[in-house]
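# Okay, predicted coordinates and the sequence, questions at the end:
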Amino acid sequence: MKDNGSSRRATMLRHVTLAATTALIIGSFDGLWAARGSVYSPLLLAGLGAGTLAVTGAFVGLLQAALLFLVEPIVKRCGLRRRWQAAMSSDAKGDRRPVVAFHAWVASAVVVSTPLLLGFAALLKRSERIKEVALRDAVLVMGAAGALITVLVVSAMVRPIFESACKRLDGSWGLPRPRSQLLRYVLFVAVPAGLLLVPMFTEFGVKLGILAAPFALALFFAAEGLLWRLTQTLARKRREPGGRSGALLVRSWTGLLVVAVVISIALFEIWPQASAAIAAGRVTPSAAAWLQRITDVDRDGVSSLFGGGDCAAFDASRAPTLAEIPNNRIDEDCDGFDATAAQVLPELAPYYGQLSGSQKKRYNVLLLVVDSLRPDHLSAYGYNKRTSPYIDELAKDAWLFTRAYSQSSTTALSMPSMLSGRRPSTMQWKGGYPEAISSEQMLPEVLGQEGYDTRLAVNRYVVRHLKGLQRDFQQVVSVPEGADWKSGDYIISNVVSAVEDAKRSGRPFFITAHFDDVHHPYRAHRGKSVPSFPSLQRDISAYDRCIANFDNMLRFLGSYLEQAEVWNDTIVILTADHGEEFEEHGGTIHSRTCYVESVQVPLIVRIPGFEPQRISSRVALTDLVPTLIEALSLPADRFPVDGQSLFIPALAPGTAPADRPIFCSVFQLMSGRKNFFIRSVRTEKHALIYESLSERIELYDVVADPRESRNIASSNPDIVEDLRRLLGASATGNLWEARRFQ
């Protein structure tokens, strides 16, 4: 007779082997899925996915075995195994009450849960509008808990109805049916779980939010149970499970699992494209990310295994996300060599330095930021639909920059960058929803110290989330509850009030107004008198109408500024915090990529006394702060800016560096999205987009391919390497650590 220790070891080995095998099968199919439409071998990806998931499954099996050891005494004490056997009894002469009661409960639960599942699916769909991760997760958890409680309560109420039906079925056919345990499991567990959960994942995927993990585990356990029933059936058909052939089979299969795991780890080590290759999978990328987290020994945010790329597993001062220090004989960023001084960022002169005394004064400043506004949907930028007649008029009296880029495709990073003149990748951030630390110098704080009346006019979403953006303004004014995403009228009213207050106080003003009227869900135009702009994509049509609606509101504001006699003393800047996606690269909305449609923004700057012109030099939103420092004659030594004054491309275009690199950073901020961390660098000829978690690299020739549709990274390794070094040199802040708030 085996001792207790041997029995426990056998149980643990069985659970680990079973869970790893189940995960291996899932990983194989996931690898084949990832290979669809890719250039990689399906067999190679199937092996990579199988080994990666097998490791994850082994961990799950260990947890299963440990949980079983903990609950086993409770199961024995409560007689749960005996009750289950009674409910599954096929003895027609025995007590049939447990059999009838159990089947009645199952039938009533299935009937009650079906409409509730449809309702929960509707809740999932509507909850996509909730942008705060914690709030959306709370809504989903409460919805799932409410559905579960409802199933239990209502099932108990209607079970007597089903008991009579199940009693008749038991008398006629004899329950349980079918007699085969394997077939019963397939019909009543595996198939329902697949029909309920697989479509849920197919439809919503990571949009399940906090429920994705428990739903995935439920589906995994259903598959694992099916595999267990299948092996038990096969074992009974051969010989008793404890025989030597059974033990040999278990050991042999365990050895094959170990081989698969070793091959997977080796592929991640020797194949640089491994992480990028599996990125299209549904399960493997998340499993690899989880394995990277638990194998990150030095806690620097990067593992040396499973594609993490850490070249020093026990040294937190060396990782692919760290900035390289030139000529110190240390490879900080794990690119294989130490950088030289020539590999750091090219020096960028921040100021023009030749403005006359009459050209510099204490102007008022009105910074108008339109969330998600793309320049190629404005008629001033050549759009073939007249969406923005007033903006067209404004542009004729201002500097219009045809190639301006934001430093992120999410407001949370773009706005602090815009108001500090620094790239997100060079700034220091707090954990949690990204917020610049207090020592990061912001323009409104300095203007307040210089005697300006500083105001921020925003919607309630910004008030709730962008705390760091608000702290440097003397006053923050918002809109009524429920007005978000159509609040332009209130924002305009708040701007007018701020101008009037500044006039009464005799102080110059700095007003930043952040408009949400062009933001998804593109409904601000409803009920307004704006033209229609037909399009094959309904969202684009609504988006254009929202732009036209905003343009009407902006005309009113412009008329007011002229009548209030502040127009000729006010610098007016119209721009956006980022662009918007309409499936150019498969995505929609924003906050997820650094492609051109997500980062190219309109930039119209009117400074009294300067001649209007169209300027084709590439510029960044980090250029606004040095421009205002020069125009307002502020102390330049207080701002360690990354940008360059717009006076240089406007007044001395020959001195503006043609191949200036412009950077973008964005990471996962929204609920229901895969984890990602994307950085990009743009030069005159190329754009490199790098996803740090999967190490996916894309390179585009922006001259020949301005829409960035043809990835030429594989055929241009030297250009990729040069641009990656620029990316590494630009990452001197702590954005990598800050993004781990989630």
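Here it is on my side, so go on. All figures in this text were calculated on a predicted structure; none of them were measured in a lab.
# CA atoms for contacts and neighbours, from now on please.
OK.
# Walking through the stretch 451-600 of the chain, point out its strands one by one.
With strands called from DSSP state E, counting those that start in this stretch, the stretch 451-600 of the chain shows them at 453-457, 475-477, 509-515, 570-575, 581-582, 588-589, 600-606.
# Tell me the helices and strands packed up against the second one.
Using 3 or more C-alpha pairs under 8 Å, 6 or more residues apart in numbering; DSSP states H and E as the contact test, the elements touching strand 475-477 are strand 453-457.
# From the rest of the structure, what touches the strand it packs on?
Residues from elsewhere that reach strand 453-457, judged by C-alpha atoms under 8 Å, 6 or more residues apart in numbering: 444, 447-448, 470, 473-478, 491, 494-495, 498, 502, 507-514.
# Could you rerun that using 7 Å?
Strand 453-457 is contacted by residues 444, 448, 473-478, 491, 494-495, 502, 507-514 when judged by C-alpha atoms under 7 Å, 6 or more residues apart in numbering.
# again with stretch 474-486
By C-alpha under 7 Å, 6+ apart, the residues outside stretch 474-486 that reach it are 454-460, 470, 487, 490, 494, 516-517, 519, 523-524.
# Taking the residues you listed together, which two end up most distant?
Among those, the pair separated by the greatest distance (C-alpha to C-alpha) is T454 and R523, at 30.1 Å.
# more crowded one of these two?
More neighbours surround T454 than the other of T454 and R523, with 26 against 17 (other C-alpha atoms under 10 Å).
# Structure two is appended below for comparative analysis:
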Amino acid sequence: MSSHPDTGTADDGHRQAENADSTVLSAIKSLAHEQSDATDFDTAEPEHVILLSVDALRADHLGCHGYHRDVSPTIDHLATAGIQFSRAYSPSSHTREAVPALLSGQYPSTATTDRFRRNTQTIGHLLQGTTARSAGIHSNPFVSEGFGFGDGFDHFDDDMLVGGHWLTALAQRAVDKLRNRHYARAETITDRGIEFLRSQAVEGGRPTFTWLHYMDVHGPYEPPAEFRRRYVADRVTDAEAARLYKRAIAEPDSLTEREQQLLVDLYDAEIRYLDANIGRLLDELSRLGIRDETLILLTADHGEAFGERGYYEHPRFLPHELTHVPLIATGAGIHSREAIRAPVSTLDVAPTVADVFGVEYDGPGKSLAATTDQPDPYRVVFAQARGEGEDTGIHRYAGYRAGGVAYAEVDTETDERVFDAGVQLTLKARLDAHIDTDGYIGATDAGQSEARDVGQTENEGAEDDVAHRLRALGYVE
């Protein structure tokens, strides 16, 4: 079995075991005081819901999570004005599993096939048959129409040639190539979202669900010059930044401390740029006259590593820096309160949206409104990641709770399970049970057929376009 960079040494494990009971008891006692008699999250109030997901945004690079740099004033304000779930975890460490889980409220083992095609219903499907109009707007090829993710949405713009507005996408792609841009920047995603809301929420008078997925924080980190100058002392071209990012992934040991800091500086500049555009989105909602009617949910699909465990970017491991993500609810139906420290998952977004629009949801997620009313200090949330390359036969799991975390690797050929040293016995048992009941048991033939049919009908002849995007983002050579 492969080594597991998420775990520490054996001595570390013994020390964890010695302190585990007192740590967990202390954490749970502290969380027990979070319950509130007031209703701080009323799902009956919102007319519209906007889900803002940010690719590769780790929680601890935001001011509301204690970051030392002022990179996120708008997001920090949303956290103060709303409800921040400070122990939120993604169910995976990379987009191909994390976003499908976010959109469906199902673990990756259920949400996608082995080929990472959509394998279950998303929020778009849940809202069919209601008066609400739904939109998905982004430029990540892994959750594009070609992988089946446009199905269910009334409006879907993935910025690909096979997407909804192909003329717009074509023109945008031409401009992107000239500017060395390989995804739609935050201005573009925001503009497209506002146009949808103007046509449906304002002019059409309909309730809406709008999912905007921002790629700007994802590497290679190439922030606009105005924001780069705030954090980067030396002049760095986009081409140089891209080369450094790719070298960090391929040869992590070759980076100097200065180069490592440069990556962090560029990453922070991207966050500040994104934050400014979220501020612009809020201003536009006010101009449209719907801000007070709109619930905003802000989160990330996963985090990002900067050499903490010997790797960069977001490979398929499950440490906190890759799975601990921001999760904020603000706007209509929300009354400001102290941060909720009980563990939650981004799987909880789908049942929250279902609550707002009065539709049924069946899955492992729990509505954030219910958590706000009664935080569960004993809850364990899980994450999963399929291995890749030489680790293709390995499936990784993690269980997070207040005061503890457990990791496991499973060899899919032998079912051998290896848990990290020093893990608390009760948490190990919970994680073991999760592996038994919700592990990667394989997608159903029906699910694979459905997703494959979607891919063939919607994406036939577009593989080159998808491959170009993936190469540009550093996923493939």
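Thanks, I have it. Bear in mind that the values here come from a model prediction, so they are computed numbers and not experimental data.
# Work out the TM-score between the chains.
TM-score for the superposed chains, counting by TM-score structural alignment, normalised by the length of structure 2: 0.70, backed by 368 aligned residues with a C-alpha RMSD of 3.2 Å.
# Which members of the contacts of strand 453-457 of structure 1 are classed as buried?
Among the contacts of strand 453-457 of structure 1, those buried by neighbour count (16 or more other C-alpha atoms under 10 Å) are 444, 448, 473, 476-478, 491, 494-495, 502, 507-514.
# Residue in structure 2 paired with E500 of structure 1?
Structural alignment (TM-score structural alignment) places E500 of structure 1 against R198 in structure 2.
# Burial check on the nearest residue to that match once chain neighbours are set aside, number of neighbours?
Computed as C-alpha to C-alpha, 6 or more residues apart in numbering, the closest residue to R198 of structure 2 that is not its neighbour in sequence is L288, at 7.1 Å. Using other C-alpha under 10 Å as the criterion, L288 of structure 2 is surrounded by 15 other residues.
# What's L288 of structure 2 aligned with over in structure 1?
By TM-score structural alignment, L288 of structure 2 lines up with A564.
# related to what we said a few turns ago, let me know the distance separating the residue nearest to R198 of structure 2 from R96 of structure 2.
As defined by C-alpha to C-alpha, to the nearest Å, L288 of structure 2 lies at a distance of 34 Å from R96 of structure 2.
# ditto for G66 of structure 2
Applying C-alpha to C-alpha to G66 of structure 2 and R96 of structure 2 gives a distance of 29 Å.
# Mind checking which of those two has more residues around it?
Neighbours were counted for G66 of structure 2 and for R96 using other C-alpha under 10 Å; R96 has more, 23 against 11.
# how would you label the equivalent of that one over in structure 1: helix, strand or coil?
Using TM-score structural alignment to pair residues, one finds that R96 of structure 2 aligns to A412 in structure 1. Assigned by DSSP: H, G, I helix; E, B strand; the rest coil, the conformation of A412 of structure 1 is helix.
# Now for A412 of structure 1: which residues touch it?
For A412 of structure 1, the contact set (C-alpha under 7 Å, 6+ apart) comprises P434, L466.
# OK, contacts around the most centrally placed residue in structure 2?
Centroid-nearest residue in structure 2, with C-alpha atoms, centre = their mean: D301, separated by 1.0 Å. Taking C-alpha under 7 Å, 6+ apart, we find D301 of structure 2 in contact with S53, V54, D55, A56, S90, T95, A98, V99.
# Now check structure 1 for the residue matching it.
Counting by TM-score structural alignment, D301 of structure 2 corresponds to D577 in structure 1.
# Equivalent analysis for S53 of structure 2, please.
S53 of structure 2 is assigned V369 in structure 1 as its aligned equivalent, the criterion being TM-score structural alignment.
# any idea how far its match is from T512 of structure 1?
Distance, V369 of structure 1 to T512 of structure 1, using C-alpha to C-alpha: 7 Å.
# how far away is I712 of structure 1 from H525 of structure 1?
Separation of I712 of structure 1 from H525 of structure 1 (C-alpha to C-alpha) stands at 40 Å.
# More neighbours: these two, which one.
Neighbour comparison, I712 of structure 1 and H525: the larger count goes to H525, with 21 against 16 (by other C-alpha under 10 Å).
# what residue of structure 2 matches up with that one?
Residue correspondence to structure 2 (TM-score structural alignment): H525 of structure 1 is matched to P224.
# Now for the equivalent of T113 of structure 2 over in structure 1: which residues touch it?
In structure 1, T113 of structure 2 lines up with K430, judged by TM-score structural alignment. In this structure, K430 of structure 1 makes contact with A436, I437, A738, judged by C-alpha under 7 Å, 6+ apart.
# Tell me which of these fall in helices.
Secondary structure from DSSP state H places A738 of these in helices.
# so which of the contacts of K430 of structure 1 is the most crowded?
A436 (26 neighbours).
# my read: that one touches G468, true?
Yes: under the contact definition of C-alpha atoms under 7 Å, A436 of structure 1 touches G468, with a separation of 6.0 Å.
# mind listing what F153 of structure 2 touches?
Shown in contact with F153 of structure 2 (C-alpha under 7 Å, 6+ apart): G124, H125, S134, A135, G136.
# What strand or helix carries the alignment partner in structure 1 of the first one?
Read that as G124 of structure 2. Matched across to structure 1, G124 of structure 2 falls on P444, judged by TM-score structural alignment. Of the helices and strands defined by DSSP states H and E, P444 of structure 1 is found in helix 443-449.
# repeat for T80 of structure 2
Using DSSP H and E, T80 of structure 2 falls in helix 73-81.
# Where in structure 1 does that helix fall?
The counterpart of helix 73-81 of structure 2 in structure 1, counting by TM-score structural alignment, spans residues 389-397.
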